[in-house]
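*Asks:* with the input below, show me the fold.
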Amino acid sequence: MSVSIRLSRGGAKKRPYYRIVVANSRSPRDGSFIEKIGTYNPLLAKDDAKRVVLDTERAKHWLSVGAQPTDRVARFFDAAGIKERAARSNPSKGVPGEKAKERAEERAAKLAEANAAAEAETVEVVAEAIEEATA
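*Replies:* Model prediction:
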């Protein structure tokens, strides 16, 4: 039986409240669980002490017997100093797509044309000023 430490949702519509539970990974999100080890209330301020409440001893116990925390619960454990969370690395996430690259190239071409036209106009104005000064 694979065991996970995850969030189980409670609360009314648009007023979420979560229990941090140890459950069989095949059971439904809000279904039966083995043990409740904490709570998470996202409606409270981020610096509020009651936003995330954990029973650290039980969390350490379940981690020691092989329970796998979900990503959100792993963040809570990292903040509480229970288990360090490895930083995720996805360098291709920030790379723009093909269409965005095409639009950027088009914008750069238009900007280059506008700069060339402005430079040519400046050269003409300077040439006229020189002609008037010499005349």
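*Asks:* can we go C-alpha only for contacts and neighbour counts from here?
*Replies:* Fine.
*Asks:* any idea how far Glu84 is from Leu54?
*Replies:* For Leu54, the distance to Glu84 equals 16 Å [C-alpha to C-alpha, to the nearest Å].
*Asks:* cool, Val73 as well?
*Replies:* In terms of C-alpha to C-alpha, Val73 sits 11 Å off from Glu84.
*Asks:* so for the two, which residue has more residues nearby?
*Replies:* With neighbours defined as other C-alpha atoms under 10 Å, Val73 and Glu84 compare such that Val73 has more, 19 against 13.
*Asks:* so what's the more buried one up against?
*Replies:* Going by C-alpha atoms under 8 Å, 6 or more residues apart in numbering, Val73 touches 5-7, 20.
*Asks:* want to put them side by side, so please do this one too:
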Amino acid sequence: MALKLRLARGGSKKRPFYRIVVTDSRMPRDGRFIEKLGTYNPLLAKDSEDRIKMDLDRVKHWMGQGAKPTDRVARMLEAAGVLEKQTRNNPKKAEPGTKAKERAEEKAAKAAEAAAAPAEEPAEATAE
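*Replies:* Take a look at the predicted model:
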């Protein structure tokens, strides 16, 4: 069984509240879980002590059993000092998509044609 440490969403619409849970990776996000390890309330101030609450002993236990944290939970664990900080690099994030690249190529081609067309007309006019 592949175990995950992840967030399960609760709260009403536009008012999120998350439980930090250990669950089987095949279960739905808000579905069945094995154990609740803590809570996360993103609506509180970042310096508030109640924003993230975790039972770090149980987190270490489940990680010892092979549970893998998701990216967001891993960041919380790094801030708590349970995991060592990882450097993250996503160079493709700033790269435009395929459609945007095609539009940029078309725009550059039109600009090149527009720049070449007026340059040719005066040359023909002076030759006559």
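*Asks:* Ala23 of the first structure and Ala108 of the first structure, how far apart?
*Replies:* Relative to Ala108 of the first structure, and taking C-alpha to C-alpha, Ala23 of the first structure is found at 54 Å.
*Asks:* neighbour-wise, which of the two wins?
*Replies:* Taking other C-alpha under 10 Å, Ala23 of the first structure and Ala108 do not tie; Ala23 has more neighbours (25 against 12).
*Asks:* helix, strand, or coil at the closest residue to the more buried one other than its chain neighbours?
*Replies:* Nearest residue to Ala23 of the first structure in three dimensions, chain neighbours excluded: Phe33, at 4.3 Å (C-alpha to C-alpha, 6 or more residues apart in numbering). Recorded secondary structure, Phe33 of the first structure: coil (DSSP: H, G, I helix; E, B strand; the rest coil).
*Asks:* surely Phe33 of the first structure is in contact with Ser25?
*Replies:* No - taking contacts as C-alpha atoms under 8 Å, Phe33 of the first structure lies outside contact range of Ser25: 9.5 Å.
*Asks:* quick one: which of the two has more around it?
*Replies:* Phe33 (19 against 16).
*Asks:* now that one: how far from Ser27 of the first structure?
*Replies:* In terms of C-alpha to C-alpha, Phe33 of the first structure sits 8 Å off from Ser27 of the first structure.
*Asks:* same deal with Lys46 of the first structure?
*Replies:* Applying C-alpha to C-alpha to Lys46 of the first structure and Ser27 of the first structure gives a distance of 30 Å.
*Asks:* just the helices from the first structure, written as ranges.
*Replies:* Assignment of helices within the first structure using DSSP state H yields the ranges 56-64, 71-80, 98-134.
*Asks:* please compute how far the longest one lies from its chain's middle.
*Replies:* Once both centres are worked out by C-alpha atoms, centre = their mean, to the nearest Å, helix 98-134 of the first structure turns out to sit 40 Å from its chain's centre.
*Asks:* list the buried ones in that helix?
*Replies:* Using 16 or more other C-alpha atoms under 10 Å as the test for burial, helix 98-134 of the first structure gives no buried residues.
*Asks:* next: stretch 19-32 of the second structure.
*Replies:* Counting neighbours by 16+ other C-alpha under 10 Å, one finds that the buried residues in stretch 19-32 of the second structure are 19-25.
*Asks:* what does stretch 88-103 of the second structure give?
*Replies:* So for stretch 88-103 of the second structure, nothing qualifies as buried (16+ other C-alpha under 10 Å).
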